[in-house]
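**Q** Sequence and predicted model, in that order:
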Amino acid sequence: MTMVPRGLADLIDSCEVAAVIADTGLHGTPLVVANHAFSRMTGYPVSQIVGRNCRFMQTGDAAATARKRIHNFVHDDPAMQDQFIVPYTRRDGTPYLNLLHLVKMIHPDHPMLVLGIQFDITSQSISELKRSSATMRYHMRLIEKLMLAEGWSLEPATIDIEDSLERVALCAS
């Protein structure tokens, strides 16, 4: 049984940026919370997302490499947050690149939860991504406050779209 802190699902759902929570204590680390922004980005209704791992939207060899890195981060890496670029496929079959920012949320009495903040870097302009990043930083402060009050620990998320896109550009060149 997933222990999502009281109010967290509502707070995630109020975010204008795609966000999900996965439970590492459940087999396959399925999503236990997905917001409507994530549903809009992927084309899948929330009812078809919750209970599944995002792997079902990740296709191709590049996604396999990203999945391995994500698995290592979640299960073996002491770091509390990291970013990944993952090829995704929308429900209608349209491919896109997802900038995935993962934040581990730790509680001494519960399995780790992982917050996934996601940006479609294929179809959004840089100015849209910057606005989304600023919005998410605001929501992250609220999430951090709620989680700390409930006895969870997490590092403040360092979501820097400009830095992320600069790293993407360097990798592409």
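**A** Okay, I see it. The structure displayed is predicted, hence computed values, not measured ones. Numbers count the residues shown, from 1 in each chain.
**Q** from here on, contacts and neighbour counts on C-alpha atoms
**A** Will do.
**Q** wait, isn't residue 101 in contact with residue 160?
**A** No: contact criterion C-alpha atoms under 8 Å: residue 101 and residue 160 do not qualify, at 9.9 Å.
**Q** ok, these two, which is more surrounded?
**A** When residue 101 and residue 160 are compared for neighbours, residue 101 comes out ahead with 22 against 14, by other C-alpha atoms under 10 Å.
**Q** Report all helices and strands that the host helix or strand of the more buried one contacts.
**A** Using DSSP states H and E, residue 101 maps to strand 95-107. In terms of contacts (3 or more C-alpha pairs under 8 Å, 6 or more residues apart in numbering; DSSP states H and E), strand 95-107 is packed against strand 81-89, strand 110-120.
**Q** Contact partners for residue 18?
**A** 34-39, 41, 117-119 (C-alpha atoms under 8 Å, 6 or more residues apart in numbering).
**Q** and the closest residue to it other than its chain neighbours, how many neighbours?
**A** Residue nearest to residue 18 in three dimensions, not counting chain neighbours: residue 38, with 4.0 Å by C-alpha to C-alpha, 6 or more residues apart in numbering. Other residues lying near residue 38 total 24 when counted by other C-alpha under 10 Å.
**Q** centroid residue for the protein?
**A** What sits nearest the mean C-alpha location of the chain, by C-alpha atoms, centre = their mean, is residue 116, with 1.5 Å.
**Q** another one to put next to it:
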Amino acid sequence: MSQIDAPIHDPQDLPPALERYFERSRIALALSEVGEDVPLCLVNDAFLALTGYTREEVLGINCRFLQGEKSDAEDKAELSRFVHDDMRDSGRFHVLNYRKDGSTFHNLVFMSRLRDEDGVTRYMLASQFDMSPVLDRARLDSNDVTLARNLSDIDKIAKEYGLAMISSAQLIADSISLIARLSVPRT
């Protein structure tokens, strides 16, 4: 775990509507500030429940602390490539993550860049889903609807503060396809 001495982010700088949205959402959400090592600057209760950590333990550090010995190197590399490629606006990644208690979960991470009015990435938003249980069709449809609604809400909030998420519609469409493939039992 790479600890940063002092967060480079001032909590007062975050749009209040975004903070309120994080408080209300039941989807695990994390916001990272673009900068040295992309530290977490905001997480919600669902993220804390999913990972078992407290806010004090995660804020100011990169979320790679969730990765562990059995996390696939290529999965981690793909996520890292996204973080360092400012030309990509959104992405979807599967990573085996570890909770604080050491238990694992298959994390399906949806990431989007939040850009300012000049097109500069200010934050990275990550929505996280525990894909460990096999999903049935009803739950799959429910997750897709919830994800679409949440991305739409965040996009509206971001625009109010001069931030933008680009390509979310394609990300949602691709995600529905991936979730469907993951939910089909292997024979």
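**A** In hand now; what should we look at? Small disclaimer: the values here were computed from a predicted structure and weren't measured.
**Q** re earlier: distance of the residue nearest to residue 18 of the first structure from residue 147 of the first structure?
**A** 21 Å (C-alpha to C-alpha, to the nearest Å).
**Q** Would you confirm that residue 159 of the first structure belongs to a strand?
**A** No: using DSSP: H, G, I helix; E, B strand; the rest coil, the assignment for residue 159 of the first structure is coil, not a strand.
**Q** how much space between the residue in the second structure that it lines up against and residue 57 of the second structure?
**A** Using TM-score structural alignment, the equivalent of residue 159 of the first structure in the second structure is residue 172. Remark: distance between residue 172 of the second structure and residue 57 of the second structure (C-alpha to C-alpha) = 31 Å.
**Q** most packed of the helices and strands packed on strand 95-107 of the first structure?
**A** Most buried of these, by mean neighbour count (mean count of other C-alpha atoms under 10 Å): strand 110-120, with a mean of 22.
**Q** Residue 102 of the second structure in helix, strand or coil?
**A** Assignment for residue 102 of the second structure (three-state DSSP): coil.
**Q** Can you report how many residues lie near it?
**A** 12.
**Q** Just give me the match in the first structure for it.
**A** Aligned partner of residue 102 of the second structure by TM-score structural alignment: residue 93.
**Q** Next, work out how far apart that match and residue 42 of the first structure are.
**A** Relative to residue 42 of the first structure, and taking C-alpha to C-alpha, residue 93 of the first structure is found at 10 Å.
**Q** From what I see, residue 84 of the first structure and residue 72 are in contact.
**A** No: at 11.9 Å, residue 84 of the first structure does not count as touching residue 72 under the criterion of C-alpha under 8 Å.
**Q** Can you mark which positions in the longest helix along the second structure are buried?
**A** Longest helix of the second structure, by residue count under DSSP state H: helix 137-160. For helix 137-160 of the second structure, burial by neighbour count (16 or more other C-alpha atoms under 10 Å) applies to 140, 143-144, 147-148, 150-151, 154-158.
**Q** Residues touching that helix, excluding its own?
**A** Here helix 137-160 of the second structure has contacts from 17-18, 21, 25, 114, 164-165, 168, 172, 176, 179-180, 183, using C-alpha under 8 Å, 6+ apart.
**Q** average distance between the host helix or strand of residue 81 of the second structure and the first structure?
**A** Assigning secondary structure by DSSP H and E places residue 81 of the second structure in helix 73-84. Taking mean C-alpha distance after the TM-score superposition for the first structure, the mean distance separating helix 73-84 of the second structure from the aligned residues in the first structure is 1.7 Å.
**Q** So what touches that helix?
**A** Against helix 73-84 of the second structure from outside (C-alpha under 8 Å, 6+ apart): 88, 91, 93-95.
**Q** how big is the angle separating it from strand 121-130?
**A** Taking axes from the mean of the first three to the mean of the last three C-alpha atoms, to 10 degrees, helix 73-84 of the second structure and strand 121-130 form an angle of 150 degrees between their directions.
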